[in-house]
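**Q** turn this into a model:
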Amino acid sequence: MLKKALLLFAVALISLSSFAKGKKDITVVFYNVENLFDTINNPDKRDNDFTPMGKLQWDTKRYNDKISKLSYVLSSIDKEELPALVGLCEIENRDVLEDLIDQEKLKKGKYRIAHSESPDKRGIDCALIYQKSRFRYIKQESINIEFPWEKEYKTRDILYVQGLVGRKDTLNIFVNHWPSRRGGQEKSEKNRVFVAKQLRKAVDKIQAKNPFAKIIIMGDFNDEPTDKAVAETLKAGNNRDSDNPMELFNLMYDMKVNGEGTYNFRGSWNMLDNLIVSNSLLNGSRGYQTLHNAGRIYRDKWICFKNKKGILTPNKTYGGTKYYGGFSDHFPVYFKLKR
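**A** Presented below is the predicted three-dimensional model:
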């Protein structure tokens, strides 16, 4: 009887081990795809440049080439599998997203789309594409931004999406594209601080109901991890010793301090693309978790341009009105959630 019991116990352990190995990690990506416009003029948006007759001569050939290249990038980030969750910014509408997920490299992911039209006058939005089999969509909302001091200035909404991963892990995801540094970083900073306040309110609302809520904040913030809007207003830092589940941690903070970046401006690296998680995803005891050093920049040589100094920078689609035919002026960022 003892031998039989031990045998059954061993079989159970093997089965449990196999089940654990079968649980897939979840790769989470954010990518500013640099003006992914269709070729059709929308009279309600300032998209004239991105038409065949516009000054950028944005035609079907160039559009299809960019869509194809973006699909190659997204399918190459994780060598083992397609990312389960991809936040995107600088996309014009749902149509371009449909074209993207229909590319051969992404088709097997059977992606679904979370997106809403934002009031940005150029017509660019934020979106989330997700594998339906790995992220069970619950709901989405848009956080509209209205600046009290400049009513006419319309920027991108923050996209909030909630869904389930694994058996019962609820993820609260915010996809961002904060106002640009138009007019200079200092002059424009108050705009990003204001957006950070709206995002912080949304986070506080979730955490007031559940201090252990699992939150992912991703996006092009047009600010770096050490800048005021991110570090002070949003309160996303790099406190590795905190045991407060509600604290926010920026996975890109240390890389910024080490001089790395996702966007190269006049020879200087900027870490504008941020990945931020609630501490409950770092120090929790159940479900999906990640590590403090999990943040990564995807910058394989084939998506880069080598400048005169031999430095590899993002190979962009346009430089001003000059067509380079690259991928994007930003590198994608990503991390993994593990069980």
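**Q** CA atoms for contacts and neighbours, from now on please.
**A** Fine.
**Q** how about the nearest residue to Y31, chain neighbours excluded?
**A** In this structure, Y31 finds its nearest non-sequential neighbour in P332, 4.4 Å apart by CA to CA, 6 or more residues apart in numbering.
**Q** residue contacts, that neighbour?
**A** Neighbouring residues of P332 by CA atoms under 8 Å, 6 or more residues apart in numbering: V29, F30, Y31, N32, T262, D273, I297, Y298, R299.
**Q** which of those lies closest to K256?
**A** Nearest to K256, judged by CA to CA, of the contacts of P332 is T262 at 9.4 Å.
**Q** what's the spacing between the closest one and M271?
**A** According to CA to CA, to the nearest Å, T262 and M271 sit 5 Å apart.
**Q** what about D78, how many neighbours?
**A** By other CA atoms under 10 Å, 17 other residues sit near D78.
**Q** how about it: what's its closest non-neighbour residue?
**A** T27 (7.4 Å).
**Q** the structure of the following sequence is requested for comparison with the preceding one:
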Amino acid sequence: MGHNSFNIAWWNTGLAPGARSKSAQNTLLLALGLIYELLHEQALDLLVLCEISETELRALADLLEASPWRLQSGLQSVGRARFDTCFVYREERLAIAGLLALTHPCGERIRRPGQHLRLLLDQRDQFHCFVSHWPSRVYADKDERNRLGMELRDEVNRVLRGDPEANIIMMGDYNDEVFDVSITEYLQASRDRELVLRKRHLLYNPFWRKLGASLDGDYFSGTIFDWRGEFTRWRSFDQIMLSAALLDGAQWRLDESSANIYSSATLSACLRKHEFDHLPVILNMQKVM
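**A** Next up, the predicted model:
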């Protein structure tokens, strides 16, 4: 796709929840194959992975050794918990200018709304990428995720105060759907593109349109599959959201048709066998010429 497109993706691999590896060797090999397929098929410039540990990092480093992509660990210890991410980026185009763990003490615990990744694209264009993996609904109630949304929004506001037209990307597994209050009200991410262009503090969430069943051969109805679901087995917890500047800015603009849930015959089969439970989400931005 060349330098006229900036292609990004997020995938919760499920390999190492809490950065503690639990994957069997065959599952790890499957994941590596899927990552390689995703990088090449989508010509990705940035792929953010979560539920990764040192074990997976070593395997990824070997996989990428002779490739155009490089690997940056996002593993960061925070109290008794850890951020469990890593970043695969195309070296000729992207430089990682900084990585900051966003934390908020709460009694004896520390909340982790996300990580702030600062990027430089093509040695010129700055991006703020906020990466999040919020706690499972098994361990955290909606009030906890609402607080995480509010705290993450505070970080977005801090960037926008410095530059109201900042290029901001939000991506992650929020363990909430696009319509949940933590996303719509606390994080302030809207499906209304025209409103976002007028009220430029709002974020735009193109993944509203991905709530229904897919129309292609790899049937899915969300980004996470749970075979035990009573009324639905699918949820849309994985999302990518953008600031208004990436809708009408002078540098890069969202290609609306590119915001999608990625699947393949191999990945679809893996979900049905419960080897993985999340699908990647992908999105492209086009250079303004």
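**Q** one step back: alignment lookup: the residue nearest to Y31 of structure 1 to structure 2.
**A** P332 of structure 1 maps onto P280 in structure 2, with residues paired by TM-score structural alignment.
**Q** any idea how far that match is from G162 of structure 2?
**A** In terms of CA to CA, P280 of structure 2 sits 32 Å off from G162 of structure 2.
**Q** so how far is stretch 177-187 of structure 2 off the chain centroid?
**A** 16 Å (CA atoms, centre = their mean, to the nearest Å).
**Q** and the next element down the chain from the longest helix along structure 1?
**A** Of all the elements of type helix in structure 1, the one with the most residues (DSSP state H) is helix 185-209. Per DSSP states H and E, the first helix or strand lying C-terminal to helix 185-209 of structure 1 is strand 214-220.
**Q** what lies in contact with that following strand?
**A** 30-32, 87-89, 170-178, 272-278, 280-281.
**Q** what range in structure 2 does that strand sit on?
**A** The aligned range for strand 214-220 of structure 1 is 167-173, by TM-score structural alignment.
**Q** now stretch 134-146 of structure 1
**A** Against structure 2, stretch 134-146 of structure 1 falls on residues 93-105 (TM-score structural alignment).
**Q** quick one: distance of the matching stretch to the chain centre.
**A** Using CA atoms, centre = their mean, the offset of stretch 93-105 of structure 2 from its chain centre is 14 Å.
**Q** what's in contact with it?
**A** By CA under 8 Å, 6+ apart, stretch 93-105 of structure 2 touches 45, 74, 76, 78, 110-123, 151.
**Q** switch the cut-off to 7 Å
**A** With contact meaning CA atoms under 7 Å, 6 or more residues apart in numbering, stretch 93-105 of structure 2 is reached by 110-122.
**Q** how close does the residue nearest to N4 of structure 2 when sequence neighbours are not counted sit to L121 of structure 2?
**A** Leaving aside its chain neighbours, N4 of structure 2 sits nearest to K287 (4.9 Å; criterion: CA to CA, 6+ apart). Applying CA to CA, the value for K287 of structure 2 to L121 of structure 2 is 11 Å.
**Q** now swap in K210 of structure 2 and tell me
**A** 28 Å.
**Q** show me where the stretch 151-289 of structure 2 has its helices.
**A** Here the stretch 151-289 of structure 2 has its helices, by DSSP state H, counting those that start in this stretch, at 181, 193-198, 245-248, 265-272.
**Q** and the last one, which residues are buried?
**A** Think helix 265-272 of structure 2. L267, S268, C270, L271 (16 or more other CA atoms under 10 Å).
**Q** can you redo those as a markdown table with distance to L64 of structure 2?
**A** As requested, the buried residues of helix 265-272 of structure 2 are exported to a markdown table (distance: CA to CA, whole Å):
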| residue | distance to L64 of structure 2 |
| --- | --- |
| L267 | 20 |
| S268 | 24 |
| C270 | 23 |
| L271 | 25 |
